[in-house]
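In: kindly generate the corresponding structure for this input.
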Amino acid sequence: MDIADLNELWDRVTGTQPRPETWLVLATAALALAAVLPFGVWRWTRNTITIAHEGGHGLIALLAGRQLSGIRLHSDTSGLTVSRGKPTGPGMVLTAVAGYPAPSLLGLAGAALLSAGRTTALLWGATGLLLALLVMVRNAYGVLTVVLTCASFVLVSWLTEPDVQAAFAYLVVWFLLLGGVRPVFELHGRRRRRHRGGQGAGSDADQLAGLTGVPAWVWLILFHVVTLASLSGGARWLLDG
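Out: Down below sits the predicted model:
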């Protein structure tokens, strides 16, 4: 690949693409909603949200100076991120708090890129993040899930027309924004049914309560605020352009 090819590639990534028609933006929003609301569909699509959730834990752990040991993604859509370092303190708190907001914040960042016409940058950026995550995945199911997700971005980026790329990008961003909201409500429901026991115990909110002394319900409210605010802001960017 010569300099001219590299320049062309760079221009393609950093350039802007036309905004799709409003009907396509609304159609992708409807498709994303259909992938989040029905439980039979959600049990499969939730894997993508788990990838973002655990990736959020891992990224913040590294930024906080912790040593990331590995990430595991399971077929029941649960996940586990293991990092080494001081078991208490700001670094551990930031790592624990990062999971639930991560999909919504990624969706918000994606909406900002799409509103600026940066469809290709979004697709390539997502591919890079998935490849970085793949290095840290430590189980076969997790590797398969990340590889398939990454492959979908690569294939769409290289083999499809701009209209298809835009539709795919908008669908992904809508799904992150909408899908980031549901797990927090699910956690809230589990805690309400089994207060600090059963499935509620050991959640990120409980871990944060143990680390900070701030009640778990306060952290749940924080998760709700971040995910719902991201959905509101991201939707405005996507619809207004």
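
In: for the rest of this, base every contact and every neighbour count on C-alpha atoms.
Out: Fine.

In: what residues of the host helix or strand of residue 93 count as buried?
Out: Residue 93 belongs to helix 90-97 when assigned by DSSP states H and E. Of the residues in helix 90-97, those scored as buried under the neighbour-count criterion (16 or more other Cα atoms under 10 Å) are 91, 92, 93, 94, 95, 96, 97.

In: other SSEs contacting that helix?
Out: Under the contact definition 3 or more Cα pairs under 8 Å, 6 or more residues apart in numbering; DSSP states H and E, helix 90-97 sits against helix 39-63, helix 204-212.

In: closest to residue 70 out of those?
Out: Within those, the stretch nearest residue 70 is helix 39-63; the backing value is 8.2 Å (Cα to Cα).

In: what's the first helix or strand after the closest one?
Out: Along the chain past helix 39-63, the next helix or strand (assigned with DSSP H and E) turns out to be strand 67-73.

In: one more to line up against the first:
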Amino acid sequence: MDVVEELWARVTTPLPQLPMTVLVGALLAAAVVVLSPALWRPARTVVTIAHEGAHGLVALAAGRRLAGIRLHSDTSGLTVSAGRPTGLGMVLTCAAGYTGPALFGLGAAALLAAGHAVGLLWALLGLLALLLVQIRNWYGLWAVLATGAVVLAVTGWLPPAGQAAFAAAGTWFLLLAAPKTVLELQRARRRRAAPDSDADQLAGLTRLPAVLWVGLFLLVDVGALLLGGWWLLV
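Out: Here you go, the predicted model:
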């Protein structure tokens, strides 16, 4: 019980606000990863985890039955759920993918701004554990386990200030990466390389043009970036 109480105290005790130099340094580090082609390719798997996890969470919230999630080495992914093939639940499930990473980042920014960096990392571990049981391929299993191992190592070995700095870098990464994936989506659609994209599926479900959905994804992601950045820096 003492160990549980000590862990709970660590998770729930607010930390002092991070210095501006640390927040800006975390922002610059995340920006380098997002803008560097060599670093973006492997880091994009983290965005795919958030993307497919968002599909899964919204599918469950909409009353659908989650049938499994796959993550692929080319940074694509697939979430399969069972239920009505049309309707609001299906629309929300499809729309969650490209907005999910940004909204996760926005929630993380809110926790960081409130001083709950350690709680944020443990919440991330919990979400990864929930995702793990839905993974249906070996690469996806490895990707989620590797991500979880990194977060677990940070929570176990770094002091609270180091954990907060890591959480800030991860938060900035999600906020910056989300709009980039939407721009990549539109470039792929322009080349007709993504005929079954989330935007095109939504077009079939709602009869609204796919490009309108791409614009909505981008609007949500940029809005989350601006709001999250405001919470962190102002």
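
In: list the TM-score for the superposed pair.
Out: Comparing the two superposed chains by TM-score structural alignment, normalised by the length of the second structure, the resulting TM-score equals 0.97, with 234 aligned residues with a Cα RMSD of 1.0 Å.

In: return the residue of the second structure aligned against residue 68 of the first structure.
Out: Under the alignment (TM-score structural alignment), residue 68 of the first structure pairs with residue 66 in the second structure.

In: next: residue 36 of the first structure.
Out: Per TM-score structural alignment, residue 36 of the first structure is aligned with residue 34.

In: is it true that its match lies in a helix?
Out: Yes. The assignment for residue 34 of the second structure by DSSP: H, G, I helix; E, B strand; the rest coil puts it in a helix.

In: correct me, but it touches residue 177?
Out: Yes. With contact taken as Cα atoms under 8 Å, residue 34 of the second structure and residue 177 are classed as touching, separated by 6.1 Å.

In: neighbour count: the two, which is higher?
Out: Just comparing residue 34 of the second structure and residue 177: by other Cα atoms under 10 Å the higher neighbour count belongs to residue 177, 26 against 22.

In: any idea which element the more buried one lies in?
Out: Short version: residue 177 of the second structure belongs to helix 160-190, going by DSSP H and E.

In: so how far is that helix from its chain's centroid?
Out: From the chain centre to the centre of helix 160-190 of the second structure is a distance of 8 Å (Cα atoms, centre = their mean, to the nearest Å).

In: tell me what angle it forms with helix 198-206.
Out: Note on geometry: by axes from the mean of the first three to the mean of the last three Cα atoms, to 10 degrees, helix 160-190 of the second structure and helix 198-206 are set 60 degrees apart in direction.

In: tell me the helices and strands packed up against helix 160-190 of the second structure.
Out: Using 3+ Cα pairs under 8 Å, 6+ apart as the contact test, the elements touching helix 160-190 of the second structure are helix 20-35, helix 37-61, helix 88-113, helix 117-132, helix 138-157, helix 210-233.

In: what range does the fourth one cover in the first structure?
Out: Put plainly, it is helix 117-132 of the second structure. Helix 117-132 of the second structure lines up with residues 119-134 of the first structure when matched by TM-score structural alignment.

In: near residue 170 of the second structure, how many other residues are there?
Out: By other Cα under 10 Å, 21 other residues sit near residue 170 of the second structure.

In: and for residue 7 of the second structure?
Out: Residue 7 of the second structure sits with 11 neighbouring residues when counted by other Cα under 10 Å.
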